[in-house]
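Undergrad: need a 3D model of the sequence below.
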Amino acid sequence: MSLRSICVFCGASPGARPAYREAAEALGRGLAERGITLVYGGGAVGLMGLVADAALAAGGEVIGIIPQSLKDAEIGHPGLTRLEVVDGMHARKARMAELADAFIALPGGLGTLEELFEVWTWGQLGYHGKPLGLLEVEGFYARLRDFLDHLVTERFVRPQHREMLQIASAPAKLIERLAQWQPTVAPKWVERSPN
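TA: Now for the predicted structure:
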């Protein structure tokens, strides 16, 4: 699969550990070095700003998508290749998904998880066939990975849908896995409860 653009979901905070910042910068550089456009939420703060700044510093193209309300709060990144202003969060997510060939989640909070799970659900339902991945940084997503495996064991998620999420601790390895990923076709479980 040819990856021309990757959407990165990540925190508007830099987080508690220097490793989170380092991972964001390494991912931004890695995308730029491969000629892959970074698509992200358009912010200048936290890991969002760091991944964008690193991509730009390495000569990469960066497209930010930001709701007007957040731009008005003066957290929009002023130095991007392109900053698109949209009406709200739903429009932001739809536009990022439209522009991206794949998705990566760095460490982040509720917004990062919500964005990841929404595009994952869209893939599960067959709305797109784009790969997605977690950049694992010092075990940040370890408990989430355990819980996702629990969902499979408890038959709320098919193994094929769990395997849609690629995981690696090095940006280059994760990008490689996303490029090699092939969509799987498996219907979402729909079982009727016994009467």
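
Undergrad: use CA for all of it now, contacts and neighbours both
TA: OK.

Undergrad: now do the contacts for residue 164.
TA: Each residue near residue 164 by Cα atoms under 8 Å, 6 or more residues apart in numbering is listed here: 120, 131-132, 183-184.

Undergrad: so which of those residues is the closest to residue 110?
TA: residue 120 (15.2 Å; Cα to Cα).

Undergrad: tell me which other helices or strands the helix or strand where that closest one lies touches.
TA: Assigned by DSSP states H and E, residue 120 falls within helix 110-124. In terms of contacts (3 or more Cα pairs under 8 Å, 6 or more residues apart in numbering; DSSP states H and E), helix 110-124 is packed against strand 5-9, strand 102-105.

Undergrad: to compare with the earlier structure, here is another sequence to fold:
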Amino acid sequence: MKSIAVFCGSSDGASNVYIESAKKFGEELAKHGITLVYGGASVGVMGAVADAVLDAGGEVIGIMPNFLEQREISHRSLSKLIVVNSMHERKAKMAELADGFVALPGGPGTLEEFFEIFTWAQLGLHQKPCGLLNINRYFDPLVELFNHMTKEQFLHEKYRSMTLVDVEPNRLLEKLNFYEPPSIKTYLNEKQT
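TA: You can find the predicted model right below:
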């Protein structure tokens, strides 16, 4: 895996553990020679993971819509900053450049980005791994929701298992490296084929 797109918050979070763990994840990316592709901000969890990759000698590509770049929150020390016209273009460019995806703690925007890329995988639009770095057990309620969706038969087990979850960066990276995508979603059953 040469690059990972990271979705995460532009806030620090309520505990230092979010920033410290984001830094640890960034260090691991650089150590493994994995390019970070992310939203391009210099603040919050986003800024922490980018700074850690850069400080460890790694490569960081930021993708930022021009309306956010104009607010001067873009990171000025990136390997490359790509300015796009919209949030949709940002997500498409991140998907294009990344070999896998990881969400770190963040708000609704982080979840929206993760869910879109997860849905694209479920539909077979890409076969790249999707992971959650479960810092401070932040994603436990989301994991429980996935389990509930599966139990209530709104999410098939083979798609439930597409979301790779771990609290440790190294273990999550290992899971991403060994990911095997499931078959593509279809609504046809044996009687219709």
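
Undergrad: any idea what the TM-score comes out to?
TA: The TM-score (TM-score structural alignment, normalised by the length of the second structure) is 0.96; 189 aligned residues with a Cα RMSD of 1.1 Å.

Undergrad: and residue 114 of the first structure, which of the helices and strands packed on helix 110-124 of the first structure is closest to it?
TA: The nearest among those, by Cα to Cα, is strand 5-9 at 9.5 Å.

Undergrad: which residues of the second structure does that closest one align to?
TA: Using TM-score structural alignment, strand 5-9 of the first structure lines up with residues 3-7 of the second structure.

Undergrad: ok, now stretch 44-55 of the first structure?
TA: Stretch 44-55 of the first structure corresponds to residues 42-53 in the second structure, going by TM-score structural alignment.

Undergrad: how far out from the middle of the chain is the matching stretch?
TA: In this view, stretch 42-53 of the second structure has its centroid 14 Å away from the chain centroid, taken as Cα atoms, centre = their mean, to the nearest Å.

Undergrad: again with stretch 54-62 of the first structure
TA: 17 Å.

Undergrad: same deal with stretch 105-118 of the first structure?
TA: With Cα atoms, centre = their mean, you get 7 Å for stretch 105-118 of the first structure.

Undergrad: whereabouts in the second structure does it align?
TA: With TM-score structural alignment as the criterion, stretch 105-118 of the first structure aligns to 103-116.

Undergrad: pull out the buried residues from the matching stretch.
TA: Residues of stretch 103-116 of the second structure classed as buried by neighbour count (16 or more other Cα atoms under 10 Å): 103-106, 110-111, 113-114.

Undergrad: do the same with stretch 61-80 of the second structure
TA: 61-66, 68-69, 74-75, 78.

Undergrad: thinking again about what came up before, want to throw the helices and strands packed on helix 110-124 of the first structure into a markdown table with distance to residue 161 of the first structure?
TA: Formatted as a markdown table, those follow (distance: least, Cα to Cα, whole Å):
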| stretch | distance to residue 161 of the first structure |
| --- | --- |
| strand 5-9 | 20 |
| strand 102-105 | 15 |
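
Undergrad: out of those, nearest to residue 18 of the first structure?
TA: Short answer: strand 102-105, nearest of these by Cα to Cα, at 17.1 Å.

Undergrad: and the closest one, how far from the second structure on average?
TA: Strand 102-105 of the first structure differs from its equivalent in the second structure by a mean of 0.4 Å after superposition (mean Cα distance after the TM-score superposition for the first structure).

Undergrad: residues making contact with that strand?
TA: Residues contacting strand 102-105 of the first structure (Cα under 8 Å, 6+ apart): 3, 5-10, 112-113, 116, 130-135, 178.

Undergrad: change it to 10 Å
TA: 1-11, 27, 38-40, 96-97, 112-113, 115-116, 119-120, 129-136, 165-167, 171, 174-175, 178-179 (Cα atoms under 10 Å, 6 or more residues apart in numbering).

Undergrad: which of those residues are buried?
TA: Counted by 16+ other Cα under 10 Å, the contacts of strand 102-105 of the first structure give 3, 5-11, 27, 38-40, 96-97, 112-113, 115-116, 119-120, 129-136, 165-167, 171, 174-175, 178-179 as buried.
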